[in-house]
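Trainee: Fold the following, please.
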Amino acid sequence: MSGRLLIVEDDPRLGPIMRDVLAASWETELRASAEAGIDAVLSHGYDAIIVDRRLPGMSGEELVRELRRRKVGTPILMLTALGELHDRVAGLDAGANDYLVKPFEFEELSARLRALTRDYTRPDEGVAIGSWTFHPLDQCIDSPYTGRVLLTEVEAAFLAVLAAEPERTFSREYLLSAVFPRGESPTTVETYVHYLRRKTDRDLIQTIRGSGYRLGTPA
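Mentor: Presented below is the predicted three-dimensional model:
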């Protein structure tokens, strides 16, 4: 077993299916509302939490914010039927570690959960960024203040491009084509720069006026 998993999903079909499918690898529990999810988290320990963004009453985003306000650090994967960038960022800003857009394949859901709960204690070199250490394969960065910070796949890919050539300034156009799928708006780059800074340190990425972005040296 991979550990204890809480699923907060009100869909009467999807919730039980997720619970039963993931039960092959996890000790799963299902709750149908944010309020019931909070009660479960505060009463039991979990290794990962899946939260649907659209829940009756308190939304999934509000649930995540409340858990983070209560200092619950359990990795959270948010499910959303809304695939627009601003909707995904809203979930991440609330405190979720990753998101998955419905409909999804259970193989991908399982892979996302494995990534969120992977054992990061094994030794590896990592990439030093100031006093921080970036682990691109593990999709995380070690903070000198708070410990491990989980990154999404896109955040890790974005930071990996900058870290590969730390002295280089990358244009927005280059970063857009190197990291994001076709069709994303140029403002996507600024959005992810903002999100990485918010998750880590404002000096992690430097803005070079008129040119683009480069790796910073956060304390």
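Trainee: From now on I want contacts and neighbour counts done on CA atoms only, so please keep to that.
Mentor: Noted.
Trainee: The closest residue in space to residue 73 that isn't next to it in sequence in helix, strand or coil?
Mentor: Nearest residue to residue 73, sequence neighbours excluded (Cα to Cα, 6 or more residues apart in numbering): residue 67, at 8.0 Å. Assigned with DSSP: H, G, I helix; E, B strand; the rest coil, residue 67 falls in the helix class.
Trainee: Give me the distance between residue 67 and residue 52.
Mentor: Taking Cα to Cα, to the nearest Å as the criterion, residue 67 is separated from residue 52 by 14 Å.
Trainee: ok, now residue 11?
Mentor: Distance, residue 11 to residue 52, by Cα to Cα: 9 Å.
Trainee: for residue 210, same thing?
Mentor: Here the criterion is Cα to Cα. By it, residue 210 lies 40 Å from residue 52.
Trainee: before we move on, what about residue 188?
Mentor: Counting by Cα to Cα - residue 188 and residue 52 are separated by 24 Å.
Trainee: For the two, indicate the residue with more neighbours.
Mentor: When residue 188 and residue 52 are compared for neighbours, residue 52 comes out ahead with 26 against 16, by other Cα atoms under 10 Å.
Trainee: give the contact list for that one.
Mentor: By Cα atoms under 8 Å, 6 or more residues apart in numbering, the residues touching residue 52 are 8, 9, 10, 60, 78, 79, 80.
Trainee: Please generate a structure for the following sequence too, so the two can be compared:
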Amino acid sequence: MRVMLIEDDRETAEFIQRSLTELNWTVTWCDQPKDGILQLSTGSFDCVILDRMLPDMDGIAVVQLLRGAGVATPVLMLTARGGLDDRVAGLEAGADDYLGKPFAISELVARLRSIARRTPRAAEQTLYELDDLRLDRVARQASRSGTTLDLSPLEFKLLDCLLGHVNEVVTRTMLLEKVWGYRFDPKTSLVQTHMSRLRAKVDKPFATELIRTVRGSGYIIGET
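Mentor: Down below sits the predicted model:
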């Protein structure tokens, strides 16, 4: 197995490299994310071990750049930040699995073997366009009729989720899980409040309404 390791901590990297080499795996270590991105875009690897906290570039940004460039190599993200929001952010950015530090080598190996066995993912769509609405997932920017939309991170996630299901109903439960990471209903108007703010920015200043409420179900985005 050929493994790309992007990790800036020498002690951790040497431990991983030594342990995996004992399995006759080939490990290429890069302590700078830009070097790792370059090698992944030009070389062939079975999987990637990617540290969440890196100098100059966050691990989330690294995996977004890889997916945006069409690099489908499975990614296991390592982090000392094991909160639900951090795990969701990593997985939604395009990582295939998430492992908290400290970790056991046996678990690391098992997870790497698991993601390497999976069917290679298709390159994820990085640009959504609907009528005069445009959302760039890599640049994290949205615009309509050439006007940049000043969206909060949550509003961007909501719009991204809707555009991933054009002309399909996206339920309130789906939004709670995908945007907030909730596995339960908080029994609040959280979704309605943020959707109202999003629609005020995406629809109200323009002639055509793209986001519509489906009463009793959720929301739908599409050309009318």
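Trainee: about what we covered before: would you check that the residue nearest to residue 73 of structure 1 makes contact with residue 37?
Mentor: No: at 9.6 Å, residue 67 of structure 1 and residue 37 do not qualify as touching, with contact defined as Cα atoms under 8 Å.
Trainee: out of these two, which sits in the busier spot?
Mentor: Neighbours per residue, other Cα under 10 Å: of residue 67 of structure 1 and residue 37, the larger number sits with residue 37, 25 against 20.
Trainee: immediately after the strand or helix carrying that one, which helix or strand?
Mentor: When elements are assigned from DSSP states H and E, residue 37 of structure 1 belongs to helix 34-43. In the C-terminal direction, the helix or strand that comes right after helix 34-43 of structure 1 (DSSP H and E) is strand 48-52.
Trainee: In structure 1, what residue corresponds to residue 14 of structure 2?
Mentor: With TM-score structural alignment as the matching criterion, the partner of residue 14 of structure 2 in structure 1 is residue 16.
Trainee: Excluding sequence neighbours, find me the nearest residue to that match.
Mentor: Setting aside the residues directly before and after it, residue 16 of structure 1 is nearest to residue 30 in space (Cα to Cα, 6+ apart), at 7.4 Å.
Trainee: Just list the residues touching the spatially most central residue of structure 2, thanks.
Mentor: In structure 2, the residue lying closest to the centroid (Cα atoms, centre = their mean) is residue 93, at 1.0 Å. Residues in contact with residue 93 of structure 2, defined by Cα under 8 Å, 6+ apart, are 60, 61, 63, 64.
Trainee: What of residue 19 of structure 2?
Mentor: Taking Cα under 8 Å, 6+ apart, we find residue 19 of structure 2 in contact with residue 105.
Trainee: corresponding residues in structure 2 for stretch 53-66 of structure 1?
Mentor: Alignment of stretch 53-66 of structure 1 against structure 2: residues 52-65, by TM-score structural alignment.
Trainee: The matching stretch: end-to-end distance?
Mentor: Using Cα to Cα, the distance between the terminal residues of stretch 52-65 of structure 2 is 14 Å.
Trainee: ok, residues contacting it?
Mentor: Counting by Cα under 8 Å, 6+ apart, the neighbours of stretch 52-65 of structure 2 from elsewhere in the structure are 7-8, 32-33, 37, 50-51, 75, 77-80, 89-90, 93-95, 138.
Trainee: Generate the ChimeraX command that creates a selection of the buried members of those.
Mentor: Of those, the buried ones can be selected in ChimeraX as follows, counting by 16 or more other Cα atoms under 10 Å:
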select :7,8,33,37,50,51,75,77,78,79,89,90,93,94,95,138
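Trainee: In strands, which of the contacts of stretch 52-65 of structure 2 appear?
Mentor: 50, 51, 75, 77, 78, 79 (DSSP state E).
Trainee: Can you tell me how far the fifth one is from residue 216 of structure 2?
Mentor: In this case it means residue 78 of structure 2. Relative to residue 216 of structure 2, residue 78 of structure 2 is positioned 40 Å away (criterion: Cα to Cα).
Trainee: From the contact counts, what lies against the helix or strand hosting residue 192 of structure 1?
Mentor: Residue 192 of structure 1 belongs to helix 187-199 when assigned by DSSP H and E. Helix 187-199 of structure 1 sits against helix 85-94, helix 172-179, with contacts defined as 3 or more Cα pairs under 8 Å, 6 or more residues apart in numbering; DSSP states H and E.
Trainee: which parts of the very next helix or strand once past that helix are buried?
Mentor: Later in the chain than helix 187-199 of structure 1, the nearest helix or strand by DSSP H and E is strand 205-208. Neighbour-count burial for strand 205-208 of structure 1, counted by 16+ other Cα under 10 Å, picks out 205, 206, 207.
Trainee: Check which element follows strand 205-208 of structure 1 along the chain.
Mentor: Remark: after strand 205-208 of structure 1, the chain's next helix or strand is strand 212-215, criterion DSSP H and E.
Trainee: so residue 38 of structure 1 touches residue 68, yeah?
Mentor: No: contact criterion Cα under 8 Å: residue 38 of structure 1 and residue 68 do not qualify, at 10.9 Å.
Trainee: before we move on, the earlier item: relative to structure 2, what is the average displacement of the helix holding residue 37 of structure 1?
Mentor: Here helix 34-43 of structure 1, set against structure 2 after superposition, deviates by a mean of 1.2 Å using mean Cα distance after the TM-score superposition for structure 1.
Trainee: Next, the angle from that helix to strand 48-52.
Mentor: For helix 34-43 of structure 1 and strand 48-52, the angle between their directions (axes from the mean of the first three to the mean of the last three Cα atoms, to 10 degrees) works out to 170 degrees.
Trainee: and helix 34-43 of structure 1, how far from the chain's centre?
Mentor: From the chain centre to the centre of helix 34-43 of structure 1 is a distance of 21 Å (Cα atoms, centre = their mean, to the nearest Å).
Trainee: And what about residue 57 of structure 1, helix, strand or coil?
Mentor: Of the three states, residue 57 of structure 1 takes coil under three-state DSSP.
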